[in-house]
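S.K.: missing the sequence, but the structure's below:
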């Protein structure tokens, strides 16, 4: 149910990282790792499943919005996620 803005102590701008601010140019990341990076966590940080699901709700649209700046690498097997990285000139 929607809430009134006055119910919140503080409102923050909805500001997301640009792809080149978040990802290192020479690395490829899974969407799970991108989700962690968006929260300032190490890409290999251990987090509980419920938190990971919430973070994915932010990371998946971020990948879609930034698709022009990304390349995709195929997963090693069908049961693993794909990889995303910065599109570079190399």
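M.R.: Received it, and whenever you're ready, just let me know what you need. None of these values were measured; they are calculated from a predicted model.

S.K.: CA atoms for contacts and neighbours, from now on please.
M.R.: Noted.

S.K.: quick one, helices of this protein?
M.R.: 19-22, 31-38, 49-65 (DSSP state H).

S.K.: other SSEs contacting the last one?
M.R.: So the one you mean is helix 49-65. helix 31-38 (3 or more CA pairs under 8 Å, 6 or more residues apart in numbering; DSSP states H and E).

S.K.: angle of the helix it packs on against helix 49-65?
M.R.: Angle of helix 31-38 versus helix 49-65, following axes from the mean of the first three to the mean of the last three CA atoms, to 10 degrees, is 90 degrees.

S.K.: which residues sit against helix 31-38?
M.R.: 17, 22, 42-45, 52, 55-56, 58-60, 63, 81-84 (CA atoms under 8 Å, 6 or more residues apart in numbering).

S.K.: against that first model, consider the following:
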């Protein structure tokens, strides 16, 4: 249900960082690690499933917006995620 703007004291602009501000250009990351890094979290931090799903909801469109800045490496096995990194 929508709420009144007056209920909030702190309204900030929505802004996303550029991929090179988030990722190390010498490393490859899973989508889960990228999602954590976008939120300023350690890429290895343990999260509950619901939180991780919310972070993925932010990370996937962000990556799609910047596809030209990423490279992709196939996963080591079919049951593992792929890896993403910065295009050099």
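M.R.: That came through, no problem. Predicted model, so just to flag it, every value in this text is computed and none were measured.

S.K.: quick one: TM-score?
M.R.: The TM-score (TM-score structural alignment, normalised by the length of the second structure) is 0.92; 88 aligned residues with a CA RMSD of 1.1 Å.

S.K.: if we can go back for a sec, possible to save the helices of the first structure as a markdown table with distance to residue 10 of the first structure?
M.R.: Below are the helices of the first structure laid out as a markdown table (distance: least, CA to CA, whole Å):
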| stretch | distance to residue 10 of the first structure |
| --- | --- |
| helix 19-22 | 25 |
| helix 31-38 | 21 |
| helix 49-65 | 20 |
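
S.K.: got the buried residues for stretch 59-69 of the first structure?
M.R.: 59, 62-63, 67 (16 or more other CA atoms under 10 Å).

S.K.: for residue 1 of the first structure, state which of these is nearest.
M.R.: Residue 1 of the first structure has its nearest neighbour among the buried residues of stretch 59-69 of the first structure in residue 59, at 23.7 Å by CA to CA.

S.K.: tell me the contacts of that closest one?
M.R.: Contacts of residue 59 of the first structure (CA under 8 Å, 6+ apart): 31-32, 34-35, 38.

S.K.: ok, those residues in the second structure, which still hold?
M.R.: Compared against the second structure with both residues aligned by TM-score structural alignment, their matches' CA atoms under 8 Å, the contacts of residue 59 of the first structure retain 31, 34-35, 38.

S.K.: would you check which pair of those residues lies furthest apart?
M.R.: 31 and 38 (10.4 Å).

S.K.: once you drop chain neighbours, what's closest to the residue most central in space within the second structure?
M.R.: The second structure has residue 35 as the residue nearest its centroid, 2.6 Å off, counting by CA atoms, centre = their mean. Leaving out its chain neighbours, the residue that sits closest to residue 35 of the second structure by CA to CA, 6 or more residues apart in numbering is residue 59, at 5.0 Å.
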